[in-house]
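S.K.: Fold the following.
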Amino acid sequence: MSKLERSFRNSFQKLDLKKVLDDHEKLEVLSHVSDTLADDCLKHLHWKAHQDVSKVLHNCDSAHESIMKFKEQIGGVPEWVNWDLVRQGQDVFWKYMVPVNIILTNYSLAGGLAANDMANTLECNGSDKKPPLTNARVMNTSKFVLDVMKDADCLRPWTGEGWSLIVRVRMLHAKAR
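M.R.: Have a look, this model is predicted:
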C-alpha cells in the first residue's frame, strides 16, 4: 500500500459522515454556498448550454471584469499543485474503481437525487419530472468522473479534456442557480 493510499484510508476512517449528514443545519448552510465568480461571469457571457463553454470563454473578447476574473482563475494552476501527486491519486482511483463507482452511483448520486434538500438543481430545470433525463444525468456524472481521472494532462488548463468538462459543469451549476 502506497503512502498516498494509507493517508487516504486514515483520513476516510476519521471522517464521521453520519454525524455530518444527520446535522440538517450544517447541510442547510452548505446549500446556500455558491460560486460567485462563475455566477457573475455567466451574467455577461453569451453561452448556451449546448456550446463548448471553454471554447466560448477562450474566444470571448469581452473585457467585462467578471469574465476576465473567471478566465484568469480557471486558466491558472496554483503553485501548490503537484502533478505527480495528481497522477498518483488517479492511479489509486483506477485501482479501486469498482467499489468507488458503486459508492458514487448508489450512494452519492442516487442519494443526492432522492434527497429533497439536495435536488434543487434537478427541480429548477424540470429533470425531477423526467426520469430518463435524470438517468442521463447519473450517466453523465459517472462519465465525467471517469473522464477527469484519465491522466494528469487531461486536467491542464485550456488544453485538457477533463479541465473543459470541469469548467462546463461549473457553468451548468451556475446556470441552474
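
S.K.: alpha carbons only for contacts and neighbour counts from here, please
M.R.: Fine.

S.K.: what's around T36, how many residues?
M.R.: When neighbours are defined as other CA atoms under 10 Å, T36 has 12 of them.

S.K.: one more to line up against the first:
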Amino acid sequence: MVDTVPEWVDWERVGRGQEFFYRYAAPTITGFAFQGLLSLTAQGPSRRPVETLMRAGGHSTKVDKKRLFEAFQLLLQASQSLETIQPRGSGHAAVIRVHFLHATMRQRILKLAGVRPSYFNNETGGIPTNDLDCMQSVCAFSANLIYVTPPARRIYAREQEAADYIALWR
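M.R.: Purely as a prediction, here's the structure:
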C-alpha cells in the first residue's frame, strides 16, 4: 500500500520541483532552520505540533538541534533525485519512516492520556500528530521556499517553478 503511487502524481513535475529546491537550497535550508526555531515558540493553532513534541520528549534544548538535522536529512533525501523519492527509494523510505514515527507517537500519547488524563487533553489539543499537523508541515515545506526565504533575498519563483515545487511535497 505504501508503494502505490496515486494517478495524479506527475514525476516530471516532481523532478523539476527537486531541481528548483537544489537551485535555492542554501537560503531555503537557512529559512527552514529559522522557521523551525520560530515555530517552536509559536502560540495559537500552530503550537499544536509543539505540544505533541513536548509530551513525547521531542522538544527541548537538547533535542531541538537533532530534530532540525533530522528534518534537513529528510528534506535532502526526498529531493535528492527522482529515483530516491519514488517507491523503494531512500527518500520514499525516509518519508514512510516519518509517517510511522508519527503514528507511533500518536498511539503512545493517546495510551498515556488514557491512563493519566492530565497528560494530554484530546478535547483541547486534538488527536496528536493528526492529518492537520502533517498538512501544516507540508505547507511549511512548500510555502517557505516559494513565499518566504528566497523572496526576502529578492529571489522569486516563477509560476511553473512554484507549481513544480508544490508537486514535490504533495
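
S.K.: so after the longest helix that structure 1 contains, what's the next helix or strand?
M.R.: In structure 1, with assignment by DSSP state H, the single longest helix is helix 131-148. Under the assignment DSSP states H and E, the closest C-terminal helix or strand after helix 131-148 of structure 1 is helix 161-176.

S.K.: Could you count how many residues lie near S79 of structure 2?
M.R.: For S79 of structure 2, using other CA under 10 Å, the count is 26.

S.K.: Ok, E51 of structure 2 next?
M.R.: E51 of structure 2: 18 neighbours (other CA under 10 Å).

S.K.: The one 4 residues further on too?
M.R.: Burial of R55 of structure 2 is recorded as 17 neighbouring residues (other CA under 10 Å).

S.K.: Please identify the residue in structure 2 that aligns with V167 of structure 1.
M.R.: V167 of structure 1 maps onto I96 of structure 2 when the alignment is built from TM-score structural alignment.

S.K.: Could you say which helix or strand holds H58 of structure 1?
M.R.: Per DSSP H and E, H58 of structure 1 falls inside helix 53-59.

S.K.: What range does that helix cover in structure 2?
M.R.: Under TM-score structural alignment, there's no match for helix 53-59 of structure 1.

S.K.: How far does that helix sit from its chain's centre?
M.R.: Put simply, helix 53-59 of structure 1 sits 18 Å off its chain's centre (CA atoms, centre = their mean, to the nearest Å).

S.K.: chain center to the helix or strand just after that helix: distance?
M.R.: Downstream of helix 53-59 of structure 1, the first helix or strand assigned by DSSP H and E is helix 65-75. Distance of helix 65-75 of structure 1 from its chain centroid, counting by CA atoms, centre = their mean, is 18 Å.

S.K.: Quick check: L40 of structure 2 touching T52?
M.R.: No - at 11.3 Å, L40 of structure 2 and T52 do not qualify as touching, with contact defined as CA atoms under 8 Å.

S.K.: how far apart are the longest helix of structure 1 and its match in structure 2?
M.R.: When structure 2 is overlaid, helix 131-148 of structure 1 sits 1.1 Å from its aligned residues on average, using mean CA distance after the TM-score superposition for structure 1.

S.K.: So which bit of structure 2 is that helix matched to?
M.R.: Using TM-score structural alignment, helix 131-148 of structure 1 pairs with 61-78 in structure 2.
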